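the following block contains a protein sequence and its predicted model.
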Amino acid sequence: MAAVTQKSVLSSVPTQLFIGGQWRSSLSETTFPVHDPATGSVLVEVANGTVADGTAALDAAVAAQADWAATAPRDRGEILRRAFELLTSRADEFAMLMTLEMGKPLAESRGEVAYAAEFFRWFSEEAVRIHGRYAVNPAGGSRLLTMQRPVGPTFMITPWNFPLAMGTRKIGPAVAAGCTMVVKPAHETPLSMLALAALLEEAGLPAGVLNVVTTSDTAVVSEPIIRDPRLRKLTFTGSTAVGKRLVEQSAEQLLRVSMELGGNAPFLVFEDADLDAAVEGAMLAKMRNIGEACTSANRFLVHESVAQDFGQRLARRMGALTVGKGTKAGVQVGPLITDKAREGVHELVQDAVDRGARLLTGGDRVAGRGHFYAPTVLVDVPAGARVLGEEIFGPVAPITTFSDDADAVRQANATEYGLVAYAYTRDHARVLRVSEALEFGMVGINTGIVSNAAAPFGGVKHSGFGREGGFEGISEYLETTYVSLNP
């Protein structure tokens, strides 16, 4: 088997738009560059889609919808199963491509490929389990019949931080339910999605079911698609600010909408916690994806009796991490996605220090090429520090303390976001009390990772609405029809 290299991967990835089963250039015949965040160099140029290209992609999705909805559920499931197997067999190629365009170390990219593939396997099994019901009217006489059918053409906007998994998490249930799609990947990381489209074509997905439009002008290209009366659903993963604007646009056509938005995850460490396990969990919850994840632990709330010990242990682990280009052996922390993102992280750290927080490790940008930031631990972070209220999206762990369970829950819930919370404790009664009191869509107890294809992923409050994954995931792409039968 030939070695997977940067050259071999980039030479094989598609760089055109994928519309109606055809790879073609943008109607403007222009392109935009995709950069390596570790070096700043241009990897490739990809087609720069226009409003007309977006309309053409929706045309193709609309044209394919009726036949795709009528396709047998078993056949839809088999396509997803083949896609799972193909993606699994090409994990190294996809991992290299993802690391090049996004920056995460290869080991993490391989983990994302496995996670991404699992959504295809899960929803291949759900395709044949779309149920309705039959019941007798409680008043007698008539019968109640319900059936589920695909929502219809769907517009999917995926983010740069998980360029493959956020695609499969949306595409998997849409394919299983019988919906056609237009996908607009993030302009920073379009290559993984383009490669995935080619893989799905190879797996037998019919022309027009999946269409991919890459563009450097997301807002301009997306808005006409969202306002088109033929579109029936919008799903978006990204920032809360952008999500709010998209929801406003979607109201014109009263679209079905799924929003997976920002987070401000608290990581609670109670006085009875196993500190070794808590530090291990903290490393997973904080440093997965270089901290560039909506599920990343954003605030460490530690009981005052163990805060000093926990902070020192975490600082030792964070300070020992190897920072560098993700394709190099031994690297554990890659670059942030852009220099603007790195500057934003540094501003949050400086604000905390200026307000009295102490640095235990890190605290600055790494010199040289690329958008690297040193893994950082802050202690004695005051309540007003921006780093506690804003999504960090970088390798920074701010630690503050709490006095009792009520104080911990109060601080954890003191945010407009509600995606995920983590808690470490050995007290089973506390597990139930805290889980019920936390205002979050997901809670991880004694674990630093909650994402699972078999579980419903999503948040409350300003973290959005709708669920991806689990039994709940496919329902986002189905409408219910009630039929009253009078025998």
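Okay, I see it.

from here on, contacts and neighbour counts on C-alpha atoms
OK.

does residue 197 sit in a helix, a strand or a coil?
Counting by DSSP: H, G, I helix; E, B strand; the rest coil, the backbone at residue 197 sits in helix.

which residues does it contact?
18, 210-212 (CA atoms under 8 Å, 6 or more residues apart in numbering).

from the residues you listed, which land in strands?
Mapping those onto strands (DSSP state E) picks out 18, 210-212.

mind picking the two most distant members of those residues?
Greatest spatial distance in the ones in strands among the contacts of residue 197: 18 and 210, 8.0 Å, computed using CA to CA.

so for these two, which sits in the more crowded spot?
residue 210 (29 against 26; other CA atoms under 10 Å).

and the more buried one, how far from residue 125?
Remark: distance between residue 210 and residue 125 (CA to CA, to the nearest Å) = 20 Å.

included below, for side-by-side comparison, is a second structure:
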Amino acid sequence: MTNTNTTDQGPDIARLIDAVPTGLFIDGAWRKASGGGTLEVRNPATGEVLTSVADATEQDGLAALAAADEAQSRWAATPPRERSEILRRAFDLLVERTEDVATLMTLEMGKPLAESRGEVAYAAEFFRWFAEEAVRIHGSYMTAPNGASHLLTMKQPVGPCLMVTPWNFPLAMGTRKIGPALAAGCTMVVKPASETPLTMLALAALLAEAGVPAGVVNVITTSSSGAVMEPLIRDPRARKLTFTGSTAIGRKLVEQSAEQLLRVSMELGGNAPFIVFDDADLDAAVDGAMAAKMRNIGEACTAANRFFVHESVASEFGTRFAERMCAMTVGDGLAEGVTVGPLITEKAVGEVTALVEGAVEAGATKLCGDEAVPEVGNFLAPTVLVDVPGQADIARQEIFGPVAALQTFTDEDDAIARANDTEYGLASYFYTRDHARAMRVAEKLQYGMVGVNAGVISNPAAPFGGVKASGFGREGGFEGIEEYLETKYVAMPR
């Protein structure tokens, strides 16, 4: 394994960081936090401070919500075509600035630059998709069965939205919420993760440049998420809450949202199974496993967590998979050739390491994972474990790192039962050449998304979301805009 760590930021990086606004974006203007506080943003590959941003207080959050509430009626009345064209301009600007945005993302989050470029492309597509959906919001008309009246339905924006986005996809998880909300005619307050606020602040500036009016998109950064967001969630001016993050936090937010009976969508944790049947194309399965496991350094809610491999192909699959994992290059995501960047924090490295050590103590065997990594930064070697006991913590918890835990199975029903044996239900994957089995297994897996012979399933044109403890609601696809629309029924006598 080749290890590279680059700490020299250089003048271009300094220019890029200096160009990012560091204040709160409220009612179309950049301002300092009311308390004057700031929070540091660090590069996880080096530990160096990139810059500091405003640390919002409850007062700042309420000011942002007031701006969104005041702008709501005007934005809702904006013609759909105008909203569409603004989103299209935002798409064009994002694509045009791919390199700068990708570099910024790698600096604050750590993922390799190639993956950051991919996220920019993915994120931009949500603006293009919902630019097209903005002009296709429609209702219905029918005559009542008794012939006495006309029954009309119309779609109207939900109202001011509260959006909480995560650190692992700091751009795409924002555009996936902001895009449909703008298309539907909703205003919003966005709170990005404190670890990765710069990408969202840069996006806020880009949206203003694209023509989003003052007060429609407001962005607040804070180190006290609960203290700042809870008053907003309990405020009657807010009408929707959308959150991407852990199930534990999601449960708390749902409880808080009950007071105002907010419309809520939750995209929470996962524990994705990856099943390799005995008839699978192993070349394709290994490729798919690498994509499903190592996208975003394994720090993804859709990442394959539990690998169930048929006992007849387990040895060959494990060997080939481990060879690919061991060959990855660990280091600073900005360095050429790096394929595995740092984890987001030192704490994250400790948590993943503890899961690996616990599995080994329980009887698992490492096929790779002891290779050297850079001493500076939050790095962890890609790891493959085989013979993992089903009750080990690593098989029950979301790993969120570059670690694959392999188990074997004997028959289809056994694999499905074990795949479903979790409180989570976000993403799942399996490989088979049998088309009848493909339909059968897809129907039986208790997940919101299923990849059949595919290791990457996210697509702006498809509904993203889970079941059980992985949340509810859908983002993307035709369904995505419905999360931001209310249905009004109008009865008109004939």
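All right, it came through fine. The structure presented is a predicted model; accordingly, all values stated were derived computationally and were not measured.

and in the second structure, which of the contacts of residue 197 of the first structure remain?
Conservation of these in the second structure, assessed by both residues aligned by TM-score structural alignment, their matches' CA atoms under 8 Å: retained contacts are 18, 210-212.

can you put these in TSV and add distance to residue 24 of the first structure?
As requested, those are exported to TSV (distance: CA to CA, whole Å):
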residue	distance to residue 24 of the first structure
18	7
210	14
211	11
212	11
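
can you count the residues close to the counterpart of residue 413 of the second structure in the first structure?
Alignment note: residue 413 of the second structure maps to residue 406 in the first structure; criterion TM-score structural alignment. Here the number of neighbours of residue 406 of the first structure (other CA under 10 Å) works out to 12.

could you do the one 4 residues further on as well?
For residue 410 of the first structure, the tally of surrounding residues (other CA under 10 Å) stands at 14.

and it, which of the three is it?
Per three-state DSSP, residue 410 of the first structure ends up helix.

strands of the stretch 201-350 of the first structure, residue ranges please.
210-212, 233-237, 256-260, 265-269, 297-303 (DSSP state E, counting those that start in this stretch).

export those to JSON lines and tack on distance to residue 134 of the first structure?
Converted to JSON lines, the strands of the stretch 201-350 of the first structure look like this (distance: least, CA to CA, whole Å):
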{"stretch": "strand 210-212", "distance to residue 134 of the first structure": "33"}
{"stretch": "strand 233-237", "distance to residue 134 of the first structure": "27"}
{"stretch": "strand 256-260", "distance to residue 134 of the first structure": "25"}
{"stretch": "strand 265-269", "distance to residue 134 of the first structure": "42"}
{"stretch": "strand 297-303", "distance to residue 134 of the first structure": "45"}
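
how much space between the aligned residue in the first structure for residue 461 of the second structure and residue 167 of the first structure?
Under the alignment (TM-score structural alignment), residue 461 of the second structure maps onto residue 454 of the first structure. Remark: distance between residue 454 of the first structure and residue 167 of the first structure (CA to CA) = 16 Å.

more neighbours: the two, which one.
With neighbours defined as other CA under 10 Å, residue 454 of the first structure and residue 167 compare such that residue 167 has more, 24 against 16.

would you mind finding the match for the more buried one in the second structure?
Using TM-score structural alignment, residue 167 of the first structure sits opposite residue 174 in the second structure.

neighbours around the nearest residue to that match once chain neighbours are set aside, how many?
Among residues not flanking residue 174 of the second structure along the chain, residue 165 sits closest, at 6.2 Å (CA to CA, 6 or more residues apart in numbering). Here the number of neighbours of residue 165 of the second structure (other CA under 10 Å) works out to 28.

do residue 204 of the first structure as well
15.

which residues in the stretch 1-150 of the first structure form strands?
Going by DSSP E, counting those that start in this stretch, the stretch 1-150 of the first structure shows strands at 17-19, 22-24, 31-35, 42-47, 133-136, 143-150.

would you turn these into TSV with distance to residue 189 of the first structure?
Putting the strands of the stretch 1-150 of the first structure into TSV (distance: least, CA to CA, whole Å) gives the following:
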stretch	distance to residue 189 of the first structure
strand 17-19	14
strand 22-24	18
strand 31-35	7
strand 42-47	11
strand 133-136	43
strand 143-150	29
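
give the aligned range of stretch 184-195 of the first structure in the second structure.
Going by TM-score structural alignment: stretch 184-195 of the first structure matches residues 191-202.

now the match of residue 461 of the second structure: how far from residue 398 of the first structure?
31 Å.

residue nearest the centroid of the second structure?
Taking CA atoms, centre = their mean, the centroid of the second structure lies closest to residue 173, which sits 4.5 Å from it.

so how far is residue 196 of the second structure from it?
For residue 173 of the second structure, the distance to residue 196 of the second structure - CA to CA - is 12 Å.

ditto for residue 175 of the second structure
Look at residue 175 of the second structure and residue 196 of the second structure: by CA to CA, they are 15 Å apart.

show me where the stretch 351-494 of the second structure has helices.
Using DSSP state H, counting those that start in this stretch, the helices of the stretch 351-494 of the second structure run over residues 393-396, 412-420, 435-444.

deepest-packed of these, please.
helix 393-396 (a mean of 20; mean count of other CA atoms under 10 Å).
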